[in-house]
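A.B. asks: Sequence first, then the predicted structure:
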Amino acid sequence: MTAPVTTQPYPQKYTTPFILYPPALWENRSGQEFLPQLALDQTGQDYVMYLSIPFCRVRCYSCPYFVDQLSPHDPRNKEARFVDAIVADLERWASYKRFQTGSLRAIYIGGGTGSLLKTAYLKRILDTIFANYPVAKDYELTLEGNARDYTPDKLDYVADSHINRVSLGVQSFDESILRIIGSPHAAQESIKAINELSSRGFSNIQMDMMYNLPGHRRETWQRDLEVLRDLDVKHLTTYLYRIHPGTPQDKFIKMGKVAPLVDKESEYVRNMYRDLVEATENMGFHNYMFDHFCRPGWENVYNEWTFLRNNVEILGVGPSAYSFINDYRVGGRKDVEGYIAAVNRGEHFISAVSSQLSPRVRKERYVMNILQAFAVDLKEYEFQFGSSFLEDFKPEVERILGRGLAELADDKLTLTQLGREWHMNVMLEFTNPDFWGETTALEHPHWAMNTPMVDLFAGRREDWLGA
């Protein structure tokens, strides 16, 4: 079943590359009295863990996220105090039945900069996890970070530790571009770290790269892809560079110190994406999720459990980490010292909470997550919810079919090429109408990754999806 294709199916394209749902978070005014609502004494299920390491050496010019710049001298001994706190917090979360009887499927150490921690501190955290949690035999453990952190002792440890996946934020192999964006990464150090890990028998390496950076020529991008081709990398995540309001890069562009970005809808930027697709296909990669490319068999397990399976829980540990437990989204504010103090008081650091998901919102969340892999399997949906996807979302399905954004065949609703180009808008089709126009959440604390969601849903649905 197909429909005539239009090139402008929506009033404007939404391009922020993630949706956290439900969007609104409210201040947790009940403190630790909120914990019983998480049902921590109940039997657990499959879950993943996200550890927030909230430190960076420098802040990239357009970074909107929470980081605490950690001096190499660390005069207040912040790194050690933070590690003491996160170990205690991990042990406290592990004491609950919910996380003792479930199965920990994947662990992601991000930030900030996960790799920034001293090797001994990193080892202490991982030893705590594996001593206290029911880690699945086929687990995945990703360490995200910066090639500059990979000293010889850290390379040796990572290659012979519980870590079985490394993610490096390379962004570009062009030094001039890295300077323009204020990146802490260095091209030659990234190449060296990848080669050093490979020489130690470490196989599962993923890279982050960006395109359409300020002054980023297509020829430079093509050279970046050629360098990538010669490296032993199994997974690639790519992003359009974004200028976030109020960041230093936003100010530099307005002052004329940095070139403005080329329009992301221009043919020039589209050709950069085509270069990416061609290069990854020639390398034997496949595009299995939006922005994610890999060699077959090297898909991101953390993302699979988080987005492509129904209602898998997330235990977020550390300041500015978020959890999804018992159908609540909960998280802590952007405050390292506040986090340390709370843990030292014997408390969990929960400053923001969502409403509990209703059965309908659970379905919406599932569909938006699964669409990141381009399709909804109708039989799998019925197995998960005991109802028909086509009946539960009849108006939404009719709209996206009518606009040529998807086609229905072989028990699947699959996005067309146009649907992939407008995929964030397509995902927004499945959001609850009652969430739009929610402005009171703007006044409540939430962390940086959730800010775009709160801002988006404070507006009008019609502005993004039309009538």
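C.D. replies: Sure, I can see it.
A.B. asks: all contacts plus neighbour counts: C-alpha atoms, from now on.
C.D. replies: OK.
A.B. asks: can you map out the strands along the stretch 51-200 of the chain?
C.D. replies: Per DSSP state E, counting those that start in this stretch, the stretch 51-200 of the chain carries strands over the ranges 55-56, 68-69, 103-111, 135-145, 165-171.
A.B. asks: Please name every helix or strand in contact with the fourth one.
C.D. replies: In this case it means strand 135-145. strand 103-111, strand 165-171 (3 or more C-alpha pairs under 8 Å, 6 or more residues apart in numbering; DSSP states H and E).
A.B. asks: Below is an additional structure, to be compared with the one above:
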Amino acid sequence: MIILCIGLCNLAQIMAGIYIHIPFCRQACHYCDFHFSTNLTRMEEMVQAIGKEIVDRKEYLSEPIETIYFGGGTPSLLTFDQIKFILNAIERSHSISSEAEITLEANPEDLSSEKASQFFNAGINRLSIGIQTFDEAKLKWMNRIHDTNESLAAIKNVRNAGFQNISLDLIYAIPDHSLNKWQSDLEQIIELNPEHVSLYGLTIEDKTVFGKWEHENKLIQVPEDEAAAQYLLAIDLLKENDYLQYEVSNFGKEGYYSKHNNAYWSGVPYLGVGPGAHSFDGEHTRRFNVSNNAKYLKALQGDDIHFSENEVLSNKQRLNEMILTQLRTKKGLNLKAFEKSSGQALVKRHHRFLEEIAHQNLVEISNDFLRLKPRGFLVADEIALRLFLPE
């Protein structure tokens, strides 16, 4: 398989990833617009269907599997047997690297001592835990189930279970959550000493409770300058404590960058299974599974392959995607490789724009790489859009 790669895909042997979407949650967070159901009655049926899809689509990837990622939804609702069933399906269908990163997203309330040990013994070697904040009032406001004590207990439990690679999620730009409170959240995270930290600015999506509240003028988003101040403070504090920012939202200690995240940004092929999951063949084709649990289950039970649809990317779309994804990373966009692949000299084409944003301390160009600076990360998508090749 030939992969159109610019700058980031320098692997001696191309690897691949598998993403498993577990579309269930105990309750809906007020900000979430991912595909999930709070009706858990068909969970076992869904696990069986996901296992079947993995086997049915075994020809989609020919490369060894380097990353496996259980996302959702709330994958920590799965039992030991359900995780083993899915991993066994992957083992029967694919070649898995001996150093594969196997991540499971988890909520603190699910990480009892017993459950943490079960996850570890099932073969999970990395946990991504949704802490979000340590402010009790804001946890309730976001409709999170857990409280601060459960967060602290969960991290203790997973360490005792043997996990040596954990990532903690925090949300910034929460209304009425001051810079001081945000700093307190960051300091608490640093004290817990995870290997990886992910930061997400609160976004208000239309089909959510927060979207409804905003429409009714019951919620006002944090002003951009306040959100920027929180983000830049996080960059500084995490850097001071040996967390390297390797992507817009992600920080890791040396040797603990997320392999799965890096695969997405590098154009590596991946198979997405479960309702709402996406796949990419590493070349020009994406595949989208139906975001409907009942339709997905009916299709898999009836051997119907029409539970997904394909999108074929043009060369220009693929190249624009490379601009978008690589600019999000610490390494940046490889200008020479991009010009060789596209025939476009971006620096020459966008000289005035790049000079302007360099003067604003948003970007830098060195060693033939265009890199965003911390303030540039705040407007990464806008910069990428200005650099896109016209269709």
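C.D. replies: Thanks, I have it. The shown structure was predicted, so the numbers you read here are calculated from the model rather than taken from an experiment.
A.B. asks: sorry, back to before: quick one: the strands of the stretch 51-200 of structure 1 as CSV, columns for distance to residue 129 of structure 1 and mean neighbour count too.
C.D. replies: CSV is the format used below for these (distance: least, C-alpha to C-alpha, whole Å; neighbours: other C-alpha atoms under 10 Å):
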stretch, distance to residue 129 of structure 1, mean neighbour count
strand 55-56, 20, 24
strand 68-69, 24, 16
strand 103-111, 10, 24
strand 135-145, 8, 19
strand 165-171, 16, 23
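A.B. asks: of all these, which lies closest to residue 90 of structure 1?
C.D. replies: Smallest distance to residue 90 of structure 1 across the strands of the stretch 51-200 of structure 1 (C-alpha to C-alpha): 12.6 Å, for strand 103-111.
A.B. asks: Structure 2: matching residues for that closest one?
C.D. replies: Using TM-score structural alignment, strand 103-111 of structure 1 corresponds to residues 64-72 of structure 2.
A.B. asks: what's the offset of the matching stretch from the middle of its chain?
C.D. replies: Between the centre of stretch 64-72 of structure 2 and the centre of its chain there are 11 Å (C-alpha atoms, centre = their mean, to the nearest Å).
A.B. asks: can you check stretch 401-415 of structure 1 too?
C.D. replies: How far stretch 401-415 of structure 1 lies from its chain's middle: 26 Å, per C-alpha atoms, centre = their mean.
A.B. asks: follow-up on the earlier one: select, out of the strands of the stretch 51-200 of structure 1, the one closest to residue 265 of structure 1.
C.D. replies: strand 165-171 (20.6 Å).
A.B. asks: follow-up on the earlier one: please identify which of the strands of the stretch 51-200 of structure 1 is closest to residue 366 of structure 1.
C.D. replies: Residue 366 of structure 1 lies closest to strand 103-111 among those, at 18.6 Å (C-alpha to C-alpha).
A.B. asks: ok, average deviation of that closest one from structure 2?
C.D. replies: Mean deviation of strand 103-111 of structure 1 from its aligned counterpart in structure 2 after superposition (mean C-alpha distance after the TM-score superposition for structure 1): 0.9 Å.
A.B. asks: got the angle between that strand and strand 165-171?
C.D. replies: Put simply, strand 103-111 of structure 1 runs at 30 degrees to strand 165-171, going by axes from the mean of the first three to the mean of the last three C-alpha atoms, to 10 degrees.
A.B. asks: thinking again about what came up before, so for residue 84 of structure 1, which of the strands of the stretch 51-200 of structure 1 sits nearest?
C.D. replies: That would be, of the strands of the stretch 51-200 of structure 1 and by C-alpha to C-alpha, strand 55-56, which comes in at 15.1 Å.
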